[in-house]
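Engineer: This is the structure alone, sequence omitted:
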């Protein structure tokens, strides 16, 4: 039954995407001007598909977030549902930085060819281009969402993998706040892409920590990375 549920979820995503495809296809060459339209359509698709198969998202805010500002949003990564969790959290126009394999997916591919930022993590040149584009978006006032572990690990139950350094250097260089988002248990209802364990309806609990900003950004990128990693480790161990 869990594998049937997984298939129903992916079918729901695709079927909800289809009516929006002509609009997105027509606007794809104007995606920079129509950026907010792409963000809004993606939100409708993600949340509607989750709702249809019984995925719910419960958010706890450590501090009220000022969405009049832009952020580098960092989250741990154990499930494909983490993408929808971040879409649910963010009230500001944003782009994902994600693996270039998402370009081949019929749904995510369209967004990663327009508003999102694909990265081939084994290529230094791809990483350089990705973070250059992220810098441009941030300077335009948009937010960036990244999973600093660099992907979903193979351990089950999941463990928090070490964070990559690039996003923290970006935060220090641009003096932009980091918004840590702890996704506590998405893996319990949908681990990774669901291929091994399937999925089931349930609640994904999300904890949005207070932004890291101002004097906390005056330290080096490595120290900032370690500090943010420690926050995630502490909060995940307390769940």
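Structural biologist: Received the coordinates, thanks. Note that the structure is predicted; figures quoted are calculated from it, not measured. Residues are numbered from 1 along each chain as shown.

Engineer: For the rest of this, base every contact and every neighbour count on C-alpha atoms.
Structural biologist: Noted.

Engineer: which residue ranges form the helices in the protein?
Structural biologist: All helices of the chain, identified by DSSP state H, fall at 2-27, 35-53, 81-89, 108-112, 124-139, 166-174, 186-189, 221-237.

Engineer: Could I get those helices in TSV, plus columns for mean neighbour count and distance to residue 64?
Structural biologist: Converted to TSV, the helices of the chain look like this (neighbours: other Cα atoms under 10 Å; distance: least, Cα to Cα, whole Å):
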stretch	mean neighbour count	distance to residue 64
helix 2-27	15	31
helix 35-53	17	21
helix 81-89	21	12
helix 108-112	19	29
helix 124-139	16	21
helix 166-174	19	21
helix 186-189	21	23
helix 221-237	16	18
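
Engineer: Okay, one more to line up with it:
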């Protein structure tokens, strides 16, 4: 069984890298040619994702998509437990999105270049970096793009459903009056746990909540209230479906 997982994991990584090289021109060129190229780019991101998932035996089951108005920008938040959360996002969310990611990911060859066109990098230890990233995300929201944030800030390998949330996503929601959609990713950590590159095939379930709207009062209390409400909603979704 262990030997099979090593072979399968090596095969999965090889397929991921090979497909990334094949699809990268189709993703990057539209993004460089026009600011409106993101729709074309995301078509090829999802195609790459579909090919890879099919070839390695990972399936997705999406629940609650009816809560999403495709013409409305949202701030999506999710529970982060696995590197497999990355392919989940474009497969599950039926919109062009921008992500907040750790700056270390930008150093990965080819992948870093690709994602840099669709993400905002942040050093969570640097207050200036965090503030700059909030400004960039706000600009994306004003342009009508949805964004996705892992409010825990890192992958969670504890026994708790969630780690404490950072405040940035909720301050952003209050300042822009953009609703938040909690998104529970269930099962990704069973296929690829934190701390290992050994994968196995299987099914990942994604559950969307109805949107949570921020209070119109732009103050610290509104931010904290929204953060608590979103934490409780996402925690309940995880505990219900795990």
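Structural biologist: Alright, I've got the coordinates. Because the structure is predicted, anything quoted here is derived from the model rather than measured.

Engineer: Let me see the TM-score of these two.
Structural biologist: Once superposed, the chains reach a TM-score of 0.90 (TM-score structural alignment, normalised by the length of structure 1), with 236 aligned residues with a Cα RMSD of 2.2 Å.

Engineer: Nearest to residue 206 of structure 1, out of the helices of structure 1?
Structural biologist: Residue 206 of structure 1 lies closest to helix 81-89 among the helices of structure 1, at 7.6 Å (Cα to Cα).

Engineer: follow-up on the earlier one: export the helices of structure 1 to TSV and tack on distance to residue 211 of structure 1?
Structural biologist: Formatted as TSV, the helices of structure 1 follow (distance: least, Cα to Cα, whole Å):
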stretch	distance to residue 211 of structure 1
helix 2-27	31
helix 35-53	22
helix 81-89	14
helix 108-112	26
helix 124-139	16
helix 166-174	12
helix 186-189	22
helix 221-237	11
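
Engineer: Out of those, the one nearest residue 145 of structure 1 is which?
Structural biologist: In terms of Cα to Cα, the element of these nearest to residue 145 of structure 1 is helix 81-89, at 7.7 Å.

Engineer: For residue 208 of structure 1, give its distance to residue 155 of structure 1.
Structural biologist: 24 Å (Cα to Cα, to the nearest Å).

Engineer: for the helices of structure 1, which one sits closest to residue 213 of structure 1?
Structural biologist: Nearest of those to residue 213 of structure 1, taken as Cα to Cα: helix 166-174 at 9.1 Å.

Engineer: if we can go back for a sec, closest one to residue 159 of structure 1 among the helices of structure 1?
Structural biologist: Nearest of the helices of structure 1 (Cα to Cα): helix 221-237, 9.3 Å.

Engineer: Read off where that closest one ends up in structure 2.
Structural biologist: Aligned by TM-score structural alignment, helix 221-237 of structure 1 corresponds to residues 223-239 of structure 2.

Engineer: what's the mean deviation for that stretch versus structure 1?
Structural biologist: Mean deviation of stretch 223-239 of structure 2 relative to structure 1 after superposition (mean Cα distance after the TM-score superposition for structure 1): 1.2 Å.

Engineer: List of residues touching that stretch?
Structural biologist: Contact with stretch 223-239 of structure 2 is made by 78-79, 161-162, 165, 167, 170-171, 174, 180, 182-186, 207, 209, 212, 214-215, as judged by Cα atoms under 8 Å, 6 or more residues apart in numbering.

Engineer: same check, this time on stretch 199-214 of structure 1
Structural biologist: By Cα under 8 Å, 6+ apart, the residues outside stretch 199-214 of structure 1 that reach it are 2-3, 5-6, 53-65, 85, 175-186, 189-191.

Engineer: hmm, which of the residues you listed are the buried ones?
Structural biologist: 2, 5-6, 53, 55-57, 59, 85, 176-186, 189-191 (16 or more other Cα atoms under 10 Å).

Engineer: quick one: stretch 140-147 of structure 1 aligns where in structure 2?
Structural biologist: Using TM-score structural alignment, stretch 140-147 of structure 1 lines up with residues 143-150 of structure 2.

Engineer: And for the matching stretch, what's in contact with it?
Structural biologist: For stretch 143-150 of structure 2, the external contacting residues (Cα under 8 Å, 6+ apart) are 72-80, 95-101, 137, 140-141, 169.

Engineer: So for residue 208 and residue 155 of structure 1, which sits in the more crowded spot?
Structural biologist: More crowded of residue 208 of structure 1 and residue 155, by other Cα atoms under 10 Å: residue 208, with 21 against 10.

Engineer: if I look at that one, how far off is residue 118 of structure 1?
Structural biologist: On the measure of Cα to Cα, residue 208 of structure 1 and residue 118 of structure 1 end up 25 Å apart.

Engineer: again, but for residue 33 of structure 1
Structural biologist: Using Cα to Cα, residue 33 of structure 1 is found at 20 Å from residue 118 of structure 1.

Engineer: Counting neighbours, go ahead and name the busier of the two.
Structural biologist: Counted by other Cα under 10 Å, residue 33 of structure 1 and residue 118 do not tie: residue 118 has more neighbours, with 25 against 11.

Engineer: now the more buried one: how far from residue 190 of structure 1?
Structural biologist: Distance from residue 118 of structure 1 to residue 190 of structure 1, by Cα to Cα: 23 Å.

Engineer: Would you mind finding the match for residue 85 of structure 1 in structure 2?
Structural biologist: Checking TM-score structural alignment: residue 85 of structure 1 goes with residue 88.

Engineer: if I look at that match, how far off is residue 135 of structure 2?
Structural biologist: Distance, residue 88 of structure 2 to residue 135 of structure 2, by Cα to Cα: 26 Å.

Engineer: picking up where we left off before, can you flag the buried ones in the contacts of stretch 143-150 of structure 2?
Structural biologist: Among these, those classed as buried by neighbour count (16+ other Cα under 10 Å) are 73-80, 95-101, 137, 140-141, 169.

Engineer: What residue in structure 1 is paired with residue 57 of structure 2?
Structural biologist: Aligned by TM-score structural alignment, residue 57 of structure 2 pairs with residue 54 of structure 1.

Engineer: how about the nearest residue to the alignment partner in structure 1 of residue 78 of structure 2, chain neighbours excluded?
Structural biologist: When structure 1 is aligned by TM-score structural alignment, the residue opposite residue 78 of structure 2 is residue 75. Nearest non-adjacent residue to residue 75 of structure 1, counting by Cα to Cα, 6 or more residues apart in numbering: residue 181, 4.8 Å away.
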